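[1] A structural model of the following input is requested.
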Amino acid sequence: MKENVLDLLMYLFENYIYDEPEQEPDRESLSESLEDAGFSSGEIEHAFAWLDGLAEQRELPELGGDGPNAIRMFTSEECHRLDVHARGFIMYLENIGVLDPARREMVIDRLTALETEDIGMEDVKWVVLMVLFNQPGQEANYAWMEEMMFDEEGDLRH
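    The predicted structure follows:
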């Protein structure tokens, strides 16, 4: 189910959200289009709930208390769901300034909201891209992440 939900989120992002960021698509007509594209109603509802959770985070206050010497400890559940490469990539993005502590937590929250045991690097990259796209003031970080993801040569820069 996770792959279909993430596929659905990527489909929405590429075909509706990214192309028409100023317009709020009608959920009913969007649901019909997604069903016509082959997604189940359960996957569609899960994707809408995931997007609603992302939108709610946009309204949350910024995190405080993360100084230059702060260390983010992953919970046992996060360690179970995010392998060492995924966790390392998230921390790498924070260390180079693509993610700040608030966006890091949003990424981790949205990854765990996928409700799957198997979260791969591509999943992490797509969720980071979606989180950054949704956050005001993150245009440069979004552009960097987008360039990294769609780099023709496929070189990972870390």
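
[2] from here on, contacts and neighbour counts on C-alpha atoms
    Noted.

[3] which other helices and strands contact the longest helix anywhere in the chain?
    Criterion DSSP state H: the longest helix present in the chain is helix 41-57. Secondary-structure packing of helix 41-57 (3 or more Cα pairs under 8 Å, 6 or more residues apart in numbering; DSSP states H and E): helix 2-12, helix 27-36, helix 101-112, helix 121-134.

[4] want to put them side by side, so please do this one too:
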Amino acid sequence: MFEVLVYVYENYWQGDACPELHQLSRKLTAVGFEAEEIQAALVWLNGLNVAAQNTQVGLPIASAVAPELALTNTPPGFVTQSAGSLRVYSVAEQDHLGAQALGFVSFLETSGVLPPHMREIVIDRAMAAPGDPLMLDDLKIIVLMVYWSFGEEPDALVLDELCDDTEFRVAH
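    Got it, this is the predicted structure:
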């Protein structure tokens, strides 16, 4: 499934250029991906599209109730996470994601490149992905796809972190 997602990201890096799922299925078949991988990826992508659209639409915030929220870059309908808040992961999330993936999500969050609403989509899509625990490279693909679904390109340093093979890095 992740090979299909990488192909989609590389070939349709502008999310609005991506064809509808049924047409994408035909294109992926023509490229040579197996039917099972295509089906799994399309189901996963459909879930990503639903999550991204629901986040972007959101529920309206009454600016009279919380005028300070109108000035933030938080999507409508979402209350910004306070500095003292803490995301508690369920046992199922901890088991499926594993310590390495959770550590990476925490790293992205504390670096300020993964806002809370995107983090929740990353966690949701990671829970929908195969693997127990999820491989870190697979989580990086998920993060890229979440950025893609919002029509955003990650910062160059973040993109380097997501795409670079860290196995052969030398610590200075």
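
[5] and the residue nearest the centre of structure 2?
    Taking Cα atoms, centre = their mean, the centroid of structure 2 lies closest to V146, which sits 2.9 Å from it.

[6] okay, and the equivalent of E147 of structure 1 over in structure 2 sits in which element?
    Superposed on structure 2 with TM-score structural alignment, E147 of structure 1 falls opposite D160. Using DSSP states H and E, D160 of structure 2 sits in helix 156-163.

[7] what's the mean deviation for that helix versus structure 1?
    For helix 156-163 of structure 2, the mean deviation from structure 1 after alignment is 2.7 Å (mean Cα distance after the TM-score superposition for structure 1).

[8] contacts for that helix next, please.
    Applying Cα atoms under 8 Å, 6 or more residues apart in numbering, the external contacts of helix 156-163 of structure 2 come out as 113, 140-141, 143-144.

[9] one step back: excluding its backbone neighbours, what's nearest the alignment partner in structure 1 of the residue nearest to the centre of structure 2?
    Alignment note: V146 of structure 2 maps to V131 in structure 1; criterion TM-score structural alignment. Using Cα to Cα, 6 or more residues apart in numbering and skipping the chain neighbours, the partner closest in space to V131 of structure 1 is V107 (6.5 Å).

[10] just checking, the one you found touches V127?
    Yes: at 6.3 Å, V107 of structure 1 and V127 qualify as touching, with contact defined as Cα atoms under 8 Å.

[11] what about I90 of structure 1, which SS state?
    helix (DSSP: H, G, I helix; E, B strand; the rest coil).

[12] look up the closest residue to it, ignoring the ones flanking it.
    Distances taken as Cα to Cα, 6+ apart place R104 nearest to I90 of structure 1, at 7.0 Å, with adjacent residues excluded.

[13] the aligned partner of that neighbour in structure 2: how many residues sit nearby?
    Structural correspondence for R104 of structure 1 with respect to structure 2 (TM-score structural alignment): R119. Here the number of neighbours of R119 of structure 2 (other Cα atoms under 10 Å) works out to 19.

[14] any idea how far F78 of structure 2 is from R119 of structure 2?
    Taking Cα to Cα, to the nearest Å as the measure, R119 of structure 2 falls 13 Å from F78 of structure 2.

[15] ok, M127 of structure 2 next?
    M127 of structure 2 is 22 Å from F78 of structure 2, by Cα to Cα.
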